[in-house]
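Participant: Return atomic coordinates for the entry below.
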Amino acid sequence: MEHKGLDAQGFIEREGSLGAVGPEFRPVVALARSRIGEAYGRRLHSAYLYGSVPRGTARPGRSDLDLLLALHEEPTGTDRGTAGELAQELDAHDPAVDGVGILLFGKERLLSDAERYDLGWFLACLCTPLLGADLAEHLPRYRPDERLARETNGDLAGMLPRWRDQVAEAAGPAEYRTLARRYARHLVRTGLTLVMPRWGGWTSDLDRSAEVFGRYYPERAGQLREAAAVALDPVADPAVLHGYTEDLGPWLAAEYARVLGVKAARG
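Facilitator: Next comes the predicted model:
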């Protein structure tokens, strides 16, 4: 029987664990735990890992380290500056990681009704506790239904103008690669959540996401497979980015709106 990332009751299983972190990444994870506590002190409620590192699928020298920090209050400009400096420090410290990303949110936002099926789901199902009390204990269980699909990725149309501006402003191969990886990941995951209610499951594996998507949209399957490959091995090709912003992205956004509707506006 095909595994669909659900428990016996049909809820999405939480991904990742500290025990799954590969030996090459354990030193930088330990450093992150120490430095986050030092940098934010009592302002920090909790910290989490997400992505390939806690799933145990990260590749040394090719994968990035992704962190989410929940603060007791809404982040300030100083908090964001600290996160940027910390990300640079961790990235420079260990060649095992290829980039460090740190998301910052206030705990009230993460637990709010407005974010229950977006950031709340993300934390409860895709984040691995690293420091502090786990906010997932205050969140519900989630099924791979239409509401979750709409509230997680039903805002692609609103992102595309910003993507186009970022591509136009990109200065050279390094920035092209960064954007290619970011956009490709987002498009593959949007493709997966588009079909998630029909498939009845969840996966963060990009290749499998593209394969599942292709069962329902064979005419676009090749594009999503290629995007999954770019997400893992980004390219510095403006033509690839143009294809995301002018073809695959607009089509996905329109199909999402047709099938699932659009994400509720945030206040």
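Participant: hey, let's count contacts and neighbours off CA atoms from now on
Facilitator: OK.
Participant: mind listing what His72 touches?
Facilitator: Neighbouring residues of His72 by C-alpha atoms under 8 Å, 6 or more residues apart in numbering: 43-45, 106-108.
Participant: again, but for Gly84
Facilitator: By C-alpha under 8 Å, 6+ apart, the neighbours of Gly84 are Ile102.
Participant: Repeat that for Phe11.
Facilitator: 141-144.
Participant: Let's see that with 6 Å instead.
Facilitator: Going by C-alpha atoms under 6 Å, 6 or more residues apart in numbering, Phe11 touches 142-143.
Participant: Closest to Gly99 out of the contacts of His72?
Facilitator: Leu44 (22.5 Å; C-alpha to C-alpha).
Participant: got a list of what the residue nearest to the closest one when sequence neighbours are not counted touches?
Facilitator: Spatially, and ignoring its direct neighbours in sequence, Leu44 is nearest to Leu71 (4.5 Å; C-alpha to C-alpha, 6 or more residues apart in numbering). For Leu71, the contact set (C-alpha under 6 Å, 6+ apart) comprises 43-45, 106-107.
Participant: Going by neighbour count, which residues in stretch 225-239 are buried?
Facilitator: 225, 227-232, 234-236, 238 (16 or more other C-alpha atoms under 10 Å).
Participant: Could you do stretch 159-178 as well?
Facilitator: 160, 163-164, 167, 170, 176-178.
Participant: any chance of the residues you listed in JSON lines, with distance to Glu13 too?
Facilitator: Output for those, formatted as JSON lines (distance: C-alpha to C-alpha, whole Å):
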{"residue": "Leu160", "distance to Glu13": "31"}
{"residue": "Trp163", "distance to Glu13": "32"}
{"residue": "Arg164", "distance to Glu13": "35"}
{"residue": "Val167", "distance to Glu13": "36"}
{"residue": "Ala170", "distance to Glu13": "38"}
{"residue": "Tyr176", "distance to Glu13": "34"}
{"residue": "Arg177", "distance to Glu13": "32"}
{"residue": "Thr178", "distance to Glu13": "30"}
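Participant: now for those residues, which pair is the farthest apart?
Facilitator: Once C-alpha to C-alpha is applied, these give Leu160 and Arg177 as the farthest pair, at 17.5 Å.
Participant: Can I get the contacts of Leu71 in TSV including neighbour count and distance to Val188?
Facilitator: TSV is the format used below for those (neighbours: other C-alpha atoms under 10 Å; distance: C-alpha to C-alpha, whole Å):
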residue	neighbour count	distance to Val188
Arg43	16	35
Leu44	20	32
His45	20	31
Gly106	18	28
Lys107	20	28
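Participant: Following up with a second sequence; could you model it the same way so I can compare the two?
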Amino acid sequence: MYKAKPRSGLLAEVDRNAPLQREYVEPIAAAVRQIRGVLGDTIHSLYISGDVAQRSAGDRADLELTLVTFRSLNVQEFTSLNTVRWRLEQSSDAVKRVEFDVVPLKDVTTLANIFHWGFFIKHCALCVSGDNLADSFGHFEVSWEVSKAMNGDLSVKLRELRQKIAVATKWGTQLDAAEDAAKRLIRAAFGLVAHKEGRWDQDLKDCAESFLKHYPDKSVEMERLFYLIERKPVKKRAVVALMDAFGGWVQSEYASIDRKIG
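Facilitator: Next up, the predicted model:
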């Protein structure tokens, strides 16, 4: 859910005034209380993103939280956050998983990261506590630089998820990692065409539709990725093969487009 665009070509912010979905009001409030409780003045501001921020979540959804801190956290503080994560996941039927992304304030505000953190805070996140850094950034247009920055960690994330799948001994763990990988790959694929489409989609089906307009030969891969999102059991070998093949292709396509544009 977005506010009206400030002017033609520029993206809108996530609507700050629309009410959150009822199922997620208390989990978000509890998250703010508990995170503030364990980190105190170390926290600059807290943001939600994903379907909950867009007010498009179903009965159950991941709660994606970005924590902007005044300094890097230590091991004890990360351990405390893991405890908070567990409590939040156990206390609400609406919350499927809690995901924390912790970033120091200096990394958010540096000019070198403006196409990632500046864009994310301004157009993909909703401040739920602290000073809203979205007010520090102007509105962005969709550009190739944004797509690159927003997907720059794809190889690292896929490698981490590949390892989780490899060592998983329970279906739930494997399905979580496979679903996460599929979502990242679909959004990264959309990043290849976002600058051509002139818009930034977050809905996975919209992302896939836009991507396939430009790469219709990848329809089978898209179908298989959505199979993983539906959390249907697939053998590890097949999941990893899909991640390696399509992930490698996406990354090579980023490099190819970057050479042409650069």
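Participant: Can you give me the TM-score here?
Facilitator: Once the chains are laid over each other, their TM-score by TM-score structural alignment, normalised by the length of structure 2 reads 0.89; 257 aligned residues with a C-alpha RMSD of 2.3 Å.
Participant: Map the contacts of His72 of structure 1 onto structure 2 and name those still in contact.
Facilitator: Retained in structure 2 (both residues aligned by TM-score structural alignment, their matches' C-alpha atoms under 8 Å) from the contacts of His72 of structure 1: 43-45, 106-108.
Participant: and the spatially most central residue of structure 2, what is it in contact with?
Facilitator: For structure 2, Gly50 is the residue whose C-alpha lies nearest the centre (C-alpha atoms, centre = their mean; 6.2 Å). Under the criterion of C-alpha under 6 Å, 6+ apart, Gly50 of structure 2 has no contact partners.
Participant: ok, back up a step: between the buried residues of stretch 159-178 of structure 1, which is nearest Leu260 of structure 1?
Facilitator: Among these, and counting by C-alpha to C-alpha, the member closest to Leu260 of structure 1 is Leu160, at 18.3 Å.
Participant: How about that closest one, nearest residue that isn't a chain neighbour?
Facilitator: In space, Leu160 of structure 1 is closest to Thr245, 6.2 Å off (C-alpha to C-alpha, 6+ apart).
Participant: In a helix, that neighbour, correct?
Facilitator: Yes. Assignment of Thr245 of structure 1 by DSSP: H, G, I helix; E, B strand; the rest coil places it within a helix.
Participant: Show me what it aligns to in structure 2.
Facilitator: Mapped onto structure 2 by TM-score structural alignment, Thr245 of structure 1 lines up with Met243.
Participant: With Leu148 of structure 1 instead?
Facilitator: Per TM-score structural alignment, Leu148 of structure 1 is aligned with Val146.
Participant: Need the three-state assignment for its match.
Facilitator: Following three-state DSSP, the label given to Val146 of structure 2 is helix.
Participant: Could you give the number of residues near it?
Facilitator: Other residues lying near Val146 of structure 2 total 23 when counted by other C-alpha atoms under 10 Å.
Participant: Surely it is in contact with Trp117?
Facilitator: No. Using C-alpha atoms under 6 Å, Val146 of structure 2 makes no contact with Trp117, being 9.9 Å away.
Participant: which one is Ala31 of structure 2 nearest to, not counting chain neighbours?
Facilitator: Once flanking residues are discounted, Ala31 of structure 2 sits nearest to Leu88: 6.9 Å by C-alpha to C-alpha, 6+ apart.
Participant: which position in structure 1 aligns with that neighbour?
Facilitator: For Leu88 of structure 2, the aligned position in structure 1 is occupied by Leu90, per TM-score structural alignment.
Participant: How about Phe115 of structure 2?
Facilitator: Phe115 of structure 2 maps onto Tyr117 in structure 1, with residues paired by TM-score structural alignment.
Participant: need the contact list for its match.
Facilitator: Applying C-alpha under 6 Å, 6+ apart, the residues contacting Tyr117 of structure 1 are 148, 151.
Participant: Look up how far Ala124 of structure 1 lies from it.
Facilitator: In this structure, Tyr117 of structure 1 and Ala124 of structure 1 are 10 Å apart, going by C-alpha to C-alpha, to the nearest Å.
Participant: Check Arg189 of structure 1 too.
Facilitator: Between Arg189 of structure 1 and Ala124 of structure 1 the distance is 17 Å, computed by C-alpha to C-alpha.
Participant: again, but for Leu44 of structure 1
Facilitator: 18 Å.
Participant: Then Thr178 of structure 1?
Facilitator: From Thr178 of structure 1 over to Ala124 of structure 1 (counting by C-alpha to C-alpha), the distance is 27 Å.
Participant: Likewise for Gly158 of structure 1?
Facilitator: Distance from Gly158 of structure 1 to Ala124 of structure 1, by C-alpha to C-alpha: 25 Å.
Participant: So for those two, which sits in the more crowded spot?
Facilitator: Per other C-alpha under 10 Å, whichever of Gly158 of structure 1 and Ala124 has more neighbours is Ala124, with 25 against 12.
Participant: so the more buried one is in which element?
Facilitator: Element membership for Ala124 of structure 1 (DSSP states H and E) is helix 119-126.
Participant: Touching that helix from outside, list them.
Facilitator: With C-alpha under 6 Å, 6+ apart as the contact definition, helix 119-126 of structure 1 has outside contacts at 14-15, 110, 136.
Participant: Just confirm His44 of structure 2 is within a strand.
Facilitator: Yes. Counting by three-state DSSP, His44 of structure 2 falls inside a strand.
Participant: Which residue is the nearest non-sequential neighbour of it?
Facilitator: Thr69 is the one closest to His44 of structure 2 (C-alpha to C-alpha, 6+ apart), at 5.1 Å.
Participant: The corresponding residue of structure 1 for the one you found and Leu86 of structure 1: what is the separation?
Facilitator: Mapped onto structure 1 by TM-score structural alignment, Thr69 of structure 2 lines up with Leu71. Relative to Leu86 of structure 1, Leu71 of structure 1 is positioned 16 Å away (C-alpha to C-alpha).
Participant: can you pull out the helices in structure 2?
Facilitator: For structure 2, the helices defined by DSSP state H cover 22-39, 50-54, 75-91, 105-109, 119-123, 144-150, 154-167, 171-191, 194-197, 204-214, 219-229, 236-261.
Participant: TSV please, covering the ones you listed and showing distance to Asp62 of structure 2.
Facilitator: Below are the helices of structure 2 laid out as TSV (distance: least, C-alpha to C-alpha, whole Å):
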stretch	distance to Asp62 of structure 2
helix 22-39	10
helix 50-54	8
helix 75-91	9
helix 105-109	23
helix 119-123	18
helix 144-150	19
helix 154-167	17
helix 171-191	11
helix 194-197	24
helix 204-214	14
helix 219-229	13
helix 236-261	21
